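>>> Have a look; sequence and predicted model below, questions after that.
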Amino acid sequence: MMETQEEPELCFPHLLNASCRKHARPHSEAMLIYILLSFISLLTASLNLLVIVSISHFRQLHTPTNLLLLSLAVSDFLVGLLVMPFQILLIKPCWLLGDVLCTVWFFAPYITIYSSVTNMVLISVNRYLAICDPLRYSTKFSQKTVKFCVLLCWLYCVMYSFIVLNNNLKQPGRFNSCYGECVINVIGAVDLVLSFIIPFSAIIILYVRVFVVAVSQARSMRSHVAAVKVQRSLTVTVRKSEIKAAKTLGVTVVVFLMCYCPPYCVSLSGYKLKIGTSTNDFLVFLLLSNSCLNPLIYTFLYPWFRKSVKLILTLQILQPKSSEACVK
C-alpha cells in the first residue's frame, strides 16, 4: 500500500503552481511571536507618546536637545504605531494584501528608520558642540536652528525613501517569484553606505571625541573645584550639566548601535535572509525594539521625564497653566 505524500499548503490555492507555498511554523512559536510583537508595539507607541506629550506640553522642556529627543520620539512612535503591526503580517509567510500595498508599506519603515538614524546623528552633533565648543553652542544650536535641522532631517528621509523605492513603484510585485510574496529591490551598496556606514561612522567618531573631552573636563573640574570663585560656579555647574547630558545621551547612542548594527552587519556580510525565517524575524525585532528602549532609558536616566509622566498620568496637565509646571 503506497503512502500519499501530503501536499504543502498554498497561499492562494486557486492559483495552483503560481502561488507561494506556506512555511508553517509551530503553533506555539507563532503565537509567542504574535503576542510579543503586539505587546511591544503597544508599549512602544504608548511610551513614546508620553515623551511627545511631555516635551510638547511643558515649556521648561523646550530646549534644543529635547527638541531632538522629540523628533526621535515621533519616529519611534510611528514605528510602534505603523511598522510593528505590519511587521506581524510579514511574519506570516504569505502576504495577502496585494503588490501595491506591499510596496507602499515599505515607505513607513524606511522613513521612520532613516529618521531615527539621522536624529541620532543630530544628537551626536549637538553633544559634540555642547562639550567641545560650549562658548558658541548657544548660537550654533538655537531652537530655530534645531527646528530647521529636524525639518531637513524628515524631508531627507522622505526623499531618500522615494529614491530607494522608486524602482518598485513603477511595477509593484515585479520582483516576486510567486503570488503571496512581498519582495522589494534596492541598490544594496548605496543603501548600506548612506544609511549605515556614513551615519554610524559619524556617530561613533563624534561620541569618541565627546567622551575624550568630557573626561578631560571632568578631571579639570575636580582638580580646580576648590579654587573656583563664586562668580564662576555657574559655569562649572553648566559644564557638569552638559557632561551629564552627554553621558545620558551616550547610553541612548550605545543602545541604538547595539540594536542597529547586527542587521546591517548581516547585510554587509552578503548573507541572504528570507522573510519569514526565525533569523530574519529576530534581526528585525532587534532593530525595531530600539524604538521601545529609548523611552525606557529616559525613565531611568531623566528625572524630568519621570516627573512629567506622573503629571500626565494623574491628569494634572489638564489644569490651568500646567505647562508652566516645574519638572526639572
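The structure has been received and is ready for your questions.
>>> CA only for contacts and neighbour counts going forward, please
Will do.
>>> What distance do you get for the residue nearest to the spatial centre of the chain to residue 46?
Compute the mean C-alpha point of the chain, and by C-alpha atoms, centre = their mean the closest residue is residue 116, 4.1 Å away. Distance, residue 116 to residue 46, by C-alpha to C-alpha, to the nearest Å: 18 Å.
>>> and the comparison structure, right after this:
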Amino acid sequence: LLLTMSTPDEAELCYPHLGNSSCRRIMRSHSVSVLISIILSSISVLTVTLNLLVIISISHFKKLHTPTNFLLLSLALSDFSVGFVWIFQILLLDGCWYFSDGWCVFNAFLTSISTAASVGTVVLISVDRYVAVCDPMHYSTKVTPNTAKMSVVLCWFCSVVCYTTMLKDNIEHPGGFNTCVGECVVYLPPVAGIVSLLLKFLIPVSIIVVLYVRVFAVAVSQARAMRSHVTVVTLHGSLKVNRSELKAARALGVVVVVSIMCLSPLYIATLSAGFAGLKASSYVVFSCVFFINSLLNPVIYAFLYPWFRKCVKCIFSLQILKSGSSEANILSCSHAKFVLMIFGSCP
C-alpha cells in the first residue's frame, strides 16, 4: 500500500493537482474552522427556519392578509433568501470555491437582489406607517392590499432589473474575472458601485429617517393629547390616530432601526476606505453584520407581535392542517381556543 503525503505548499492550494494555477486556501486551525462553521451554520438554519415561519403564517391565515403584513411577507422572503446564501459563505470559509463559475454568479446575483429587496421593503414599511399615523383618515383608501402587493412586486422587479444590468458582464462571462482556479470573483464597475451605494443605502436611509421623524413627532403629539384629552391637530385637519396604528409604528420602528444599524457599518466602511480600499477580512465582518439582520427581523416579530407567537404554536402543533384553519381569527383568539376557532368565530 503506497501512501502519498501532500507537501505544505500543496496543502495550501484549493486544487493541488493544478499546481500554480490553483488559488491558495486560507489556513486556519481545525478548531477555529469548526467553530466558525458551527456559528455560520446555526445562523443560516435559524434565519431560514424563522423566516419560513413568518412566510407560512402570513400566507396561511387570511386575517393576516393586510397591507402591512404583505410588506412583512416580502421582508421575510428576502431574509429567507439571505439565509439561504449563508450556505455559500460557509463553503467559502477557506477561500476556495468548489462549484462552477455559474453558481458563483448566481450566489452574487441572489445576494444582491435579496438585500436590495429587503432595503426597498423597509422603505415601503416606513411609507406605510407614515400614511397610517400621519393621514389615518385616508389610510384605508390610499393603502389597500392590492396597492401593497403591487408595491412589493415593483420593488422585487426593480431589484432584479437593476442587478441584472450591473452584473451583466459577469452573467455573460462567468468566471471571466477570476485570477486563479477556485476563485469566486464578481466584478462591479465603479459607476455601478456608486449606484448601488445610492440605491441601497444613502437614498433609502434618508427616506426612512425623514418619514420616521415625522411619525415620531405625530406619536408624541398623540400621546400628549391622550393625556390631556385633546384632539391632535395636523395639516390634514383635526383627527385622532388609532392606538393600534401607533403601537404598530413603534414595533415596526424597531425593525427599521435595527435594519439601519445592520446596514450602516458595511457602507460606512466602504465610503471611508474607498471602493477599492476595503480589506477582504473587514468586508467579510461587515457583510456578516449586514446579513445578521435577516435573522433579527423574525426574532423582533416574536417579541413584539402576539399573533406571530400564536401562529408558531399553531404551526408546530399542526393545527394549520385542519380544515378551516385559514379562516381563524389569529389576531384576537388565544391558542387554547384555536380548535374551536377553526369551526367558527372565536367567542
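The structure has been received and is ready for your questions. Given the structure is predicted, the values throughout are model-derived calculations rather than measurements.
>>> coming back round to it: what does the residue nearest to the centre of the first structure correspond to in the second structure?
Alignment note: residue 116 of the first structure maps to residue 118 in the second structure; criterion TM-score structural alignment.
>>> I'd say that match and residue 72 touch.
No: Residue 118 of the second structure lies out of contact with residue 72 (C-alpha atoms under 8 Å); the separation is 9.9 Å.
>>> circling back to that earlier point, now do the contacts for the match of residue 116 of the first structure.
By C-alpha atoms under 8 Å, 6 or more residues apart in numbering, the contact set of residue 118 of the second structure is 74, 75, 78, 79.
>>> The counterpart of the second one in the first structure: which element?
Looking back up the chat, that one is residue 75 of the second structure. Aligned by TM-score structural alignment, residue 75 of the second structure pairs with residue 72 of the first structure. Per DSSP states H and E: residue 72 of the first structure is located in helix 64-78.
>>> same for that helix, what does it pack against?
Contact partners of helix 64-78 of the first structure among helices and strands, from 3 or more C-alpha pairs under 8 Å, 6 or more residues apart in numbering; DSSP states H and E: helix 27-57, helix 107-132, helix 143-170, helix 278-301.
>>> Identify whichever of those helices lies nearest to residue 322 of the first structure.
Set against residue 322 of the first structure and scored by C-alpha to C-alpha, these come closest in helix 27-57, at 8.3 Å.
>>> where's residue 296 of the second structure relative to residue 137 of the second structure, distance?
Residue 296 of the second structure is 33 Å from residue 137 of the second structure, by C-alpha to C-alpha.
>>> Looking only at neighbour counts, state which of these two leads.
residue 296 (20 against 16; other C-alpha atoms under 10 Å).
>>> For that one, give its distance to residue 115 of the second structure.
The value you get for residue 296 of the second structure to residue 115 of the second structure, if C-alpha to C-alpha is used, is 14 Å.
>>> excluding its backbone neighbours, what's nearest residue 45 of the second structure?
Excluding its sequence neighbours, the residue lying closest to residue 45 of the second structure (C-alpha to C-alpha, 6 or more residues apart in numbering) is residue 83, at 7.3 Å.
>>> For the aligned residue in the second structure for residue 176 of the first structure, the count of nearby residues, please.
Counting by TM-score structural alignment, residue 176 of the first structure corresponds to residue 178 in the second structure. Counted with other C-alpha under 10 Å, the neighbours of residue 178 of the second structure add up to 15.
>>> The nearest residue to residue 178 of the second structure once chain neighbours are set aside: what secondary structure?
Setting aside the residues directly before and after it, residue 178 of the second structure is nearest to residue 185 in space (C-alpha to C-alpha, 6+ apart), at 5.6 Å. Following DSSP: H, G, I helix; E, B strand; the rest coil, residue 185 of the second structure is assigned to coil.
>>> Is residue 116 of the second structure in contact with residue 159, as I believe?
Yes: the criterion here is C-alpha under 8 Å, and residue 116 of the second structure meets it with residue 159 at 6.0 Å.
>>> For these two, indicate the residue with more neighbours.
Neighbour totals were compared for residue 116 of the second structure and residue 159, and residue 116 leads with 24 against 21 (other C-alpha under 10 Å).
>>> Now do the contacts for the more buried one.
159, 200.
>>> can you do 10 Å?
78, 110, 122, 155-156, 158-160, 162-163, 196, 199-201 (C-alpha atoms under 10 Å, 6 or more residues apart in numbering).
>>> Out of the residues you listed, which comes closest to residue 216 of the second structure?
residue 122 (16.6 Å).
>>> Please report how far the nearest residue to that closest one once chain neighbours are set aside lies from residue 278 of the second structure.
Excluding the flanking residues, the one nearest residue 122 of the second structure by C-alpha to C-alpha, 6+ apart is residue 256, at 6.4 Å. Using C-alpha to C-alpha, one obtains 26 Å as the distance from residue 256 of the second structure to residue 278 of the second structure.
>>> So for these two, which residue has more residues nearby?
residue 256 (22 against 15).
>>> According to the alignment, which residue of the first structure corresponds to that one?
In the first structure, the residue matched to residue 256 of the second structure (TM-score structural alignment) is residue 253.
>>> Thank you kindly, that will do.
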